[in-house]
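[1] sequence-free structure coming up:
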């Protein structure tokens, strides 16, 4: 009866909190006005939408006309407007897809016009900056289509099942361009007259088989997947003039095993800035390419004894005076201003803490706005600094996470602020950091130990004393220091993964704390919280220092009288699954139970770009590979491990879990496993529900029934 009552109160509190989240700042309409949701003065259950004058606070009713919703209402029923549907900024034109073909929706007329008629799917349709064309890929070739005339033009013709123009090879998609690219590997010039694109040839790359068990005979799927030491795809950078349809190939040495990626056009479209690094990934070069003849000029170079990363957020200045680089030159991400000849104009910032991103550059006023942690590495703040490096200011105040939403011309910003013990608020400030008004203030619920799961942020020193590791734990409701509680580490733990923030998550806990388990998260030295000096510990040592830092936290926990040292669990997926399996083998003296999901078990079995970045090749670092392999430590295993994996995982192949299972069986070790047929690297639906129940059952049996 008490439990039902408690759940009811928590549910009511959750509903009220959700109602509160519906209120408040909804976005900027222009530099002087923002949109706000408020409860109607006459009927508190009714929500009204208001246009608010930032300076005076005066309001007027606002009719929300979402362009996307307008389009959705007008398009014929046989079309679906997906969230990825390409559109002009004003939504006057939208690209729709049906039966593998592209259609153009004109908002003004409500008409839908078919653009392509082909049996093969068109991928990543993208408007040119002037909205006159779209570009897309089809079956390994790159095309443009003139929207007014409907004329389709192939820019390449050699595409095949191994050659892709403007479409990324898998390892580039996964590790270099990123999943958000959706394999897109072409970039319009600002003047809409040229397209830069990458051409991939997967001929040298080994093929990996993936088995689909559906049907009587099953089906074999193959993919070009380069593992450690394997040949890479051959890559070339081309620039196509869409008037002549001729490609100029950028001058890069095709005989060198290197990576080429992340081009940025200069604002006048006369030059293309691109990046290359050798396979060792310990040096990066920025080069300017001439679209007329493909010649290049190197303007920047950076190297480290460990590894470097591609610059994915270079800011090209509108006046063509140069670019802003966010680089680890001084072991922390800082901002540097270079001209297009590679001359350093200004070290914009030189701070011993992490700068996360550039929010906005006001070129007229020569001011850069950026987000960074400040001196507390679990915080987040908005800063401003002059382009010449002077007048660095922190604009948000107070410990915790501040997410700033700048007005279009940077006259104001709204600060979405919270901390681990303070519910979120939204406060309006002028650009100098002067508070104007509180838009919404969520009331932090009074903590009730009989109802709530308390979350706390604290720090534990690493064993070598060099780092104070951020730790967050969530304590069960009715927490009693006189009792003994099991612990579960929830981790990901990959290089530069971050993970610990001083931000509100509420008192409502999770499925593990509901069972009476203390849940712990840790940011180890290689999490990015400690800059490049912390990250560099991971070089040639994946697994080692993550484990050492987790061991330090385990040792600290064991000193707490309410922690049951015989029930020390850990769980994670992908890299977190790797560390969970490693914790039950290499770390068997510290961890007793674990769930390893879709995990790398031996780094020789993962892709070469990611693995060699940190580990070098197996031939260069045999000791590191052996030390970091879960397979090497099976003899130490003595706890209870559940292994789960999707049988069609095309990222971390199920081969990883199968090889561990093989070793465990031969060593006579007891464990549990669950494979999910036809599932990839993570899954939802019925099998996702099955996996959640399976894991809950594992912890209940392991901690409370045995």
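    All right, it came through fine. All of these numbers come straight from a predicted model, not from anything done at the bench.

[2] drop to CA atoms for contacts and neighbour counts, all remaining ones
    OK.

[3] Mind listing what's buried along stretch 227-235?
    If you call a residue buried by 16 or more other Cα atoms under 10 Å, then stretch 227-235 has these buried ones: 227-229, 231-235.

[4] go on, stretch 677-687?
    By neighbour count on 16+ other Cα under 10 Å, the buried set for stretch 677-687 is 677, 679-681, 683.

[5] Now do that stretch: distance to the chain's middle.
    20 Å (Cα atoms, centre = their mean, to the nearest Å).

[6] List of residues touching that stretch?
    The contact list for stretch 677-687 (Cα atoms under 8 Å, 6 or more residues apart in numbering) reads 212-214, 598, 645-652, 676.

[7] Let's have the residues you listed in TSV, adding distance to residue 271 and secondary structure.
    Putting the contacts of stretch 677-687 into TSV (distance: Cα to Cα, whole Å; DSSP: H, G, I helix; E, B strand; the rest coil) gives the following:
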residue	distance to residue 271	secondary structure
212	46	strand
213	50	coil
214	51	coil
598	43	coil
645	46	strand
646	45	strand
647	46	coil
648	42	coil
649	40	coil
650	37	coil
651	35	coil
652	38	coil
676	49	strand
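
[8] Pasting the second one now:
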């Protein structure tokens, strides 16, 4: 209904008395004319003055503090035991125990009052893909705190306070370790040098209050925090490092620093060791006030086609005999390089057994071994070679489970014109060749195996289903007598399109963290009930809210988050793109016909999903809300969740087809939503691989297609990136065929560029931006540059500055100002 009709209807209601109309006919006519004229003027202002809407509509704008207040404040939930529904969780206050929906503090952070260091809670992680981390309204945005690790029975709490690291080398990150007895509050310094010790890694036993720690590249064992003395587990040295991963393994494979694995019964410890003294270094510089010279940090970092990669060995230590044995891993070709891909303790035929999985350098062949402590041999059990343009991922085997003498892990399963990651069952044959059999699941990717109930013969797994942008927990019966049909166990949970679940040891319960589509929350799910066919009519009886955090729910509801539109757009006869278009709420609800700028947020890395149905607030949401912009996210070829047909499309050609799809879809979206989006004010923003994509998209687009571009920590040529990541996706493609964003750049004469990079970036080295800067200067192209000294890949303590710089840049770029 138009504004004119609204005003006229209002007058009719006010002048509803007929006698009054007759008596005041002349006045009424005059007033009516005035009202109509005013209404027409009002309509003209709305239609032809876009800035008018900005001033007259009430608007809740997101700001930098919302990065903190809107993040889910709880993390790291875990079961205390299988016997009850008690759960412990990490929060900003400390370690809390949750029972019957009520939490109480078990161990507060103030218990270690001298531990005042901080850990990063930046909205971007160090990994190749940006991700959000938890936070709370009570702490500053870049707050850090001492990490807390409880023992299995909550009797002790280990406090890990980060130690000084002058060169800021990520491989030199250490901490001071103290263990507090929660009953008597007695504190014990852990380490060979007491309170002066710097510890590299620490791990409680699963079953008792003993633990191991790494100091000076060696592993030590301690039976109790109170006892004097330690047991030396390994003999590491300057070049041989025990119990730790190097940079490339931590970043690209295991996503953790410690290389320590306790057996399920807690009587043996597996650990990995590496020798990296032959690998080449990258030198990073940090700058410090009142120090005349910068500090040089040398980081082992093998780049694409490097001749030497770090070599790993695997050992098992028995705490009863206090003997360690290095395993003889019997691979068919021991002369070629192998990655250690997975180390996993499993119960096989009632015995704790170590399984290790190794991959070739291109990561398209795997070898699974079964390790025996007594003989110190890991014998080859299974080999698999992937079809062309496919590769292995760490989680394919890291989440494997066992039942009896069978192992269950993930492999590609060809179905019609596609292939999906499905669960494969392998019965151990002790050397005889056997082919794994696939469980009969749906046409979707399984992302992880979460547990197995050996009593009911039920396996639990996560999948990108019912829609590719979702994550759900499923069950599948392994019993031949049961109906062979997967069940979605989290689909009935309210507001749970992106579920992350932690299944207890007996696979009878699960802690489910629902990350979207609106306010995140956590429930306790009864798996036995949930898979019961009779409970389908009463789904709410299968789960209970773990915590009723109404204040957090209210903050999310009141934040005025953007309205999200999801669609599927055809890009060819074979492929569809998925989009997620976010429109500022006040624009969508009250001013749909006002054209606003469009910010394309791109990542585009292999197997990534940018359109997932989860709630997240990143810096792009803050900038877009403040500037009243729409945000567009696109998943095309190369993205995950839709099988190998999509994933394989980028193999050997990073920076090609995924760029084409982004550009094609943007054009379609601008046409379909032309009433809301201004095609003359389009910007692209990306970080890391997304920075590479943002630069590539400007290069490949028509001149002036993008008004401006923001590229943060970009790869400019994967020849400069690490070998493990690059070779996984590029295979044997020669370096001269790699996409190099510095070869074109002419479009940046008309597209304004803001380039941002941390000078201490250990992931995507500043070398990438330095080469780009030089080429832009050689071509006489003007651009904006913001460098961040002493900042790593995520710019951890510069979030507010990044937001401010980006907002200022886009505002002036869209206004046509320098």
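    Alright, I've got the coordinates. Note that the structure is predicted; figures quoted are calculated from it, not measured.

[9] Got a TM-score for the pair?
    TM-score of the superposed chains, computed with TM-score structural alignment, normalised by the length of structure 1, equals 0.83; 661 aligned residues with a Cα RMSD of 3.9 Å.

[10] that older thread, farthest-separated two in the buried residues of stretch 677-687 of structure 1?
    With distances taken as Cα to Cα, the most widely separated pair in the buried residues of stretch 677-687 of structure 1 is 677 and 681, at 11.7 Å.

[11] Please, where are all the strands along the stretch 401-550 of structure 1?
    Listed from the start of the chain, the stretch 401-550 of structure 1 has strands (DSSP state E, counting those that start in this stretch) covering 401-406, 412-419, 422-430, 435-441, 455-461, 468-474, 485-490, 518-522.

[12] and the ones you listed as CSV, adding mean neighbour count and distance to residue 163 of structure 1?
    Listed next are those as CSV, based on neighbours: other Cα atoms under 10 Å; distance: least, Cα to Cα, whole Å:
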stretch, mean neighbour count, distance to residue 163 of structure 1
strand 401-406, 23, 43
strand 412-419, 25, 46
strand 422-430, 21, 50
strand 435-441, 17, 54
strand 455-461, 16, 50
strand 468-474, 21, 46
strand 485-490, 23, 41
strand 518-522, 24, 43
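
[13] Could you dump those into TSV and include distance to residue 385 of structure 1?
    As requested, the strands of the stretch 401-550 of structure 1 are exported to TSV (distance: least, Cα to Cα, whole Å):
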stretch	distance to residue 385 of structure 1
strand 401-406	15
strand 412-419	16
strand 422-430	16
strand 435-441	20
strand 455-461	30
strand 468-474	28
strand 485-490	37
strand 518-522	32
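
[14] Quick check: residue 609 of structure 2 touching residue 639?
    Yes. The pair residue 609 of structure 2 and residue 639 qualifies as a contact (Cα atoms under 8 Å) at a distance of 5.8 Å.

[15] higher neighbour count, those two?
    Using other Cα atoms under 10 Å, the more surrounded residue of residue 609 of structure 2 and residue 639 is residue 639, with 28 against 23.

[16] which one in structure 1 is aligned with that one?
    Pairing criterion TM-score structural alignment: the partner of residue 639 of structure 2 within structure 1 is identified as residue 527.

[17] Just give the nearest non-adjacent residue to that match, would you?
    The spatially closest residue to residue 527 of structure 1, leaving aside those adjacent along the chain, is residue 496, at 4.3 Å (Cα to Cα, 6 or more residues apart in numbering).

[18] how close does the alignment partner in structure 2 of the one you found get to residue 243 of structure 2?
    Superposed on structure 2 with TM-score structural alignment, residue 496 of structure 1 falls opposite residue 607. Residue 607 of structure 2 is 30 Å from residue 243 of structure 2, where distance means Cα to Cα, to the nearest Å.

[19] Looking at these two, which is more packed in?
    Neighbours per residue, other Cα under 10 Å: of residue 607 of structure 2 and residue 243, the larger number sits with residue 243, 29 against 19.

[20] ok, now which ones touch the aligned residue in structure 1 for that one?
    The criterion is TM-score structural alignment: under it, residue 243 of structure 2 has residue 166 as its aligned partner in structure 1. For residue 166 of structure 1, the set of contacting residues under the criterion of Cα under 8 Å, 6+ apart consists of 137, 140-142, 184-186, 197-199.

[21] Residue 699 of structure 2 too?
    By Cα under 8 Å, 6+ apart, the contact set of residue 699 of structure 2 is 741, 744-748.
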